[in-house]
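Chemist: Sequence first, then the predicted structure:
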Amino acid sequence: MIKSMTGFGKSILQLPTKKITIEVKSLNSKNLDLNARIPSQYREKELEMRRTIAKTLERGKVDFSLYVEVTADENSTRINQEIVTDYIKQLNAIHPSSNTLELMKMAVKMPDALKTVRAEVDITEFEAIKKGLSEALQGIESYRTDEGKALEKDLTIRIDNIASLLEKVIEIDHERIEVVKDRLRKAVSELKEQVDENRFEQELVYYLEKFDITEEKVRLANHIEYFMTTLNTKDSNGKKLGFITQEIGREINTIGSKSNHAPMQQLVVQMKDELEKIKEQLLNIL
């Protein structure tokens, strides 16, 4: 079973004083590239959340976002009373005034008049966030699995097409050899020179060995079978499938270079076309 690296998961938590939205999105990447956007108050828990995401998703370009919307009276900004009082005294000393309200308006605009109280992350709240993150990851995993099924179906069709084209290559291989032999005999006859038939046959055998594709046909068939076996394993093996695809491409290229026969080269071109489509799909497999 294979999985796509593309996916999206979302979870919404409604807590007593705030609404928290968790989103996880992933695209294809060679390794895990995790980008996290979370409020500063949860920074101390970022590493733990990153580990949870990495363990579940393994690979891909991942964007993790945590949004907080305060739904009740909760204000983390406080007036620094001592500093504001001191500002009022200083302002009153510079210009004595009985209008304390005006002095206060000026004082609260001065540096450090307001301070932000950084609250510790509540244990109960973070447990809820972890549960929400787990739900979002389950959503993205479900998305990846569904996408993987579609990719698996397409890959199966493509590799079956290559297998069918290989069968056609095997069918015309004998004909190809005969065509090459006839071409060589015709070329020799046109020389209008007396040729030692025994020597000619020896040279012909040596020449034809260069065009023999028996090993390539066997190896290609084995690689195709290995590809299908790996495709049907329980784990998603995108990288392994990529390595097998490289070997398949190597055998197809060798058959093409040795064929020296137009009908076979046409089959090779079709196999290459199917293989390129497989490579494109593999880029998105976990």
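Modeler: Looks like it arrived, so ask away. Residues are numbered from 1 along each chain as shown.

Chemist: drop to CA atoms for contacts and neighbour counts, all remaining ones
Modeler: Fine.

Chemist: Which helix or strand contains Asp33?
Modeler: Asp33 belongs to strand 32-37 when assigned by DSSP states H and E.

Chemist: If you count neighbours, what's buried in that strand?
Modeler: Neighbour-count burial for strand 32-37 flags Leu32, Asp33, Leu34 (criterion: 16 or more other CA atoms under 10 Å).

Chemist: now the second one: how far from Arg51?
Modeler: When you say that, I think you mean Asp33. 12 Å (CA to CA, to the nearest Å).

Chemist: can you point me to the longest helix in the protein?
Modeler: If you go by DSSP state H, the chain has its longest helix at helix 123-189.

Chemist: Give the other helices and strands that it contacts.
Modeler: strand 7-14, strand 18-27, helix 46-57, helix 214-231, helix 262-282 (3 or more CA pairs under 8 Å, 6 or more residues apart in numbering; DSSP states H and E).

Chemist: and the residue nearest to Gly148 when sequence neighbours are not counted, how many residues sit next to it?
Modeler: Leaving aside its sequence neighbours, Gly148 sits nearest to Lys3 (CA to CA, 6 or more residues apart in numbering; 4.1 Å). Counted with other CA atoms under 10 Å, the neighbours of Lys3 add up to 25.

Chemist: quick one: contacts for Lys3?
Modeler: Going by CA atoms under 8 Å, 6 or more residues apart in numbering, Lys3 touches Arg144, Thr145, Asp146, Glu147, Gly148, Lys149, Ser236, Ile285, Leu286.

Chemist: Below is structure B, check it against A:
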Amino acid sequence: MVQSMTGYGALKREVQGMRVSVEIKSLNSKYLELNLKLPRQYAHKELFIRNECNKLIERGKATITIIAEPLETALVSSLAINEPLLTAYYRSLERIATELGADRSELLKLALSMPEATGGEENQAGEEEWEATWNVFLEAIAVFNRFRADEGAVLDKDLRLRVNNIKNYLSEIETAEPQRIPLIRERLEGLMKEYVGSENVDQNRFEQELVFYIDKLDITEEKVRLRSHCDYFLSVLDDKVSNGKKLGFISQEMGREINTLGSKAYDAAIQQLVVQMKEELEKIKEQVLNLV
């Protein structure tokens, strides 16, 4: 089961006298890049959250926003105003506004938003409050992962189609291949007659060189390995755990075999099929970059 690195999950809950909002967004990235936006009372939990996200999100450029605010009924009792500091902020802002001739109507609101103007000393959240908030976070992660799984299902379907297309092209190459060697032999014999003359050709030596040359152009190993890589790719798609990196490595190996097929083909029909394989493989590589 594959998962997309693109994901979104958002959730709001009222717990422990708090209104908790969690939003999780992620885009593609080679590794896990985590941008955390936390309330001050949860700052001491940042390392814990990062460690857990390594397991819960794995890969992607993720932005996580957690907001925890007191409910209106608990707001007054929970709000502590640092009056001396608030007064100092207000007077400083008032003086600056007077000097600049600026609007003074929003000074109190601005002063309240200044660091430590409310809340007195910065307090850490209690364990019960944190546990309730963490449970909301885990619910949001579940929503986020469902989004990723739905996106992954679409990618899975497309990847299977592309890999099976490559296997079908490979079958067409196997159908066309028996005609390839006789055509190569005929072409070489014609060149020898044209440039050397049939009476000057040592037939035994020619046959030896021909066998050596045709052996160099044999594509049996490439066909076997390519089909094996395709089957392995499909089996990894069936794994319970999404593994975009492994699929990326397999697609690189598929590319090597396809390139070798093209370089050894010396047949217009087979080379056309190789080009179509390459088109499918490029689409596979693009999609694999979207997987966890």
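Modeler: Yep, that arrived. As the structure is a computational prediction, the values presented were derived from the model and not from experiment.

Chemist: Mind checking the TM-score on these two?
Modeler: The TM-score (TM-score structural alignment, normalised by the length of structure 1) is 0.85; 260 aligned residues with a CA RMSD of 2.3 Å.

Chemist: now the longest helix of structure 1 and strand 7-14, what's the angle there?
Modeler: On the basis of axes from the mean of the first three to the mean of the last three CA atoms, to 10 degrees, helix 123-189 of structure 1 is oriented at 170 degrees to strand 7-14.

Chemist: What span of structure 2 is helix 123-189 of structure 1 aligned with?
Modeler: With TM-score structural alignment applied, helix 123-189 of structure 1 matches the range 127-193 in structure 2.

Chemist: And for Thr77 of structure 1, the neighbour number?
Modeler: Neighbours around Thr77 of structure 1, by other CA under 10 Å: 11.

Chemist: Likewise for Thr17 of structure 1?
Modeler: 12.

Chemist: Would you mind measuring from it to Leu282 of structure 1?
Modeler: 45 Å.

Chemist: before we move on, what about Gln266 of structure 1?
Modeler: With distances taken as CA to CA, Gln266 of structure 1 is found 25 Å from Leu282 of structure 1.

Chemist: Who has more neighbours out of these two?
Modeler: Neighbours were counted for Gln266 of structure 1 and for Leu282 using other CA under 10 Å; Leu282 has more, 22 against 14.

Chemist: got a list of what that one touches?
Modeler: The neighbours of Leu282 of structure 1, taking CA under 8 Å, 6+ apart as the test, are Gly238, Leu241, Gly242.

Chemist: Buried subset of those, written for ChimeraX?
Modeler: To isolate the buried members of the contacts of Leu282 of structure 1 in ChimeraX, using 16+ other CA under 10 Å:
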select :238,241,242
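
Chemist: about what we covered before: quick one: which of the helices and strands packed on helix 123-189 of structure 1 is nearest Lys131 of structure 1?
Modeler: Nearest to Lys131 of structure 1 among these is strand 7-14; the distance by CA to CA comes to 9.1 Å.

Chemist: Dump the buried residues of strand 32-37 of structure 1 to a markdown table, plus distance to Asp160 of structure 1.
Modeler: As requested, the buried residues of strand 32-37 of structure 1 are arranged in a markdown table below (distance: CA to CA, whole Å):
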| residue | distance to Asp160 of structure 1 |
| --- | --- |
| Leu32 | 32 |
| Asp33 | 34 |
| Leu34 | 36 |
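
Chemist: Kindly indicate which of those residues lies nearest Ile172 of structure 1.
Modeler: Taking the buried residues of strand 32-37 of structure 1 together and measuring to Ile172 of structure 1 by CA to CA, the closest member is Leu32, at 46.4 Å.

Chemist: I'd assumed Arg59 was in contact with the closest one.
Modeler: Yes: at 4.2 Å, Leu32 of structure 1 counts as touching Arg59 under the criterion of CA atoms under 8 Å.

Chemist: and Gln281 of structure 1, what pairs with it in structure 2?
Modeler: If you follow Gln281 of structure 1 across to structure 2 using TM-score structural alignment, you land on Gln287.

Chemist: ok, now which ones touch that match?
Modeler: Leu155, Leu159.

Chemist: For it, give its distance to Leu159 of structure 2.
Modeler: 7 Å.

Chemist: now do Glu94 of structure 2
Modeler: Distance from Glu94 of structure 2 to Leu159 of structure 2, by CA to CA: 64 Å.

Chemist: One more: Leu281 of structure 2?
Modeler: Distance from Leu281 of structure 2 to Leu159 of structure 2, by CA to CA: 10 Å.

Chemist: Out of the contacts of Lys3 of structure 1, who's the most crowded?
Modeler: Ile285 (27 neighbours).

Chemist: does that residue really touch Ala150, like I thought?
Modeler: No: in this structure, Ile285 of structure 1 is not within contact of Ala150 by CA under 8 Å, at 11.2 Å.

Chemist: Can you tell me the number of residues neighbouring the residue opposite Lys217 of structure 1 in structure 2 once aligned?
Modeler: Superposed on structure 2 with TM-score structural alignment, Lys217 of structure 1 falls opposite Lys223. Residues near Lys223 of structure 2, counting by other CA under 10 Å, number 20.
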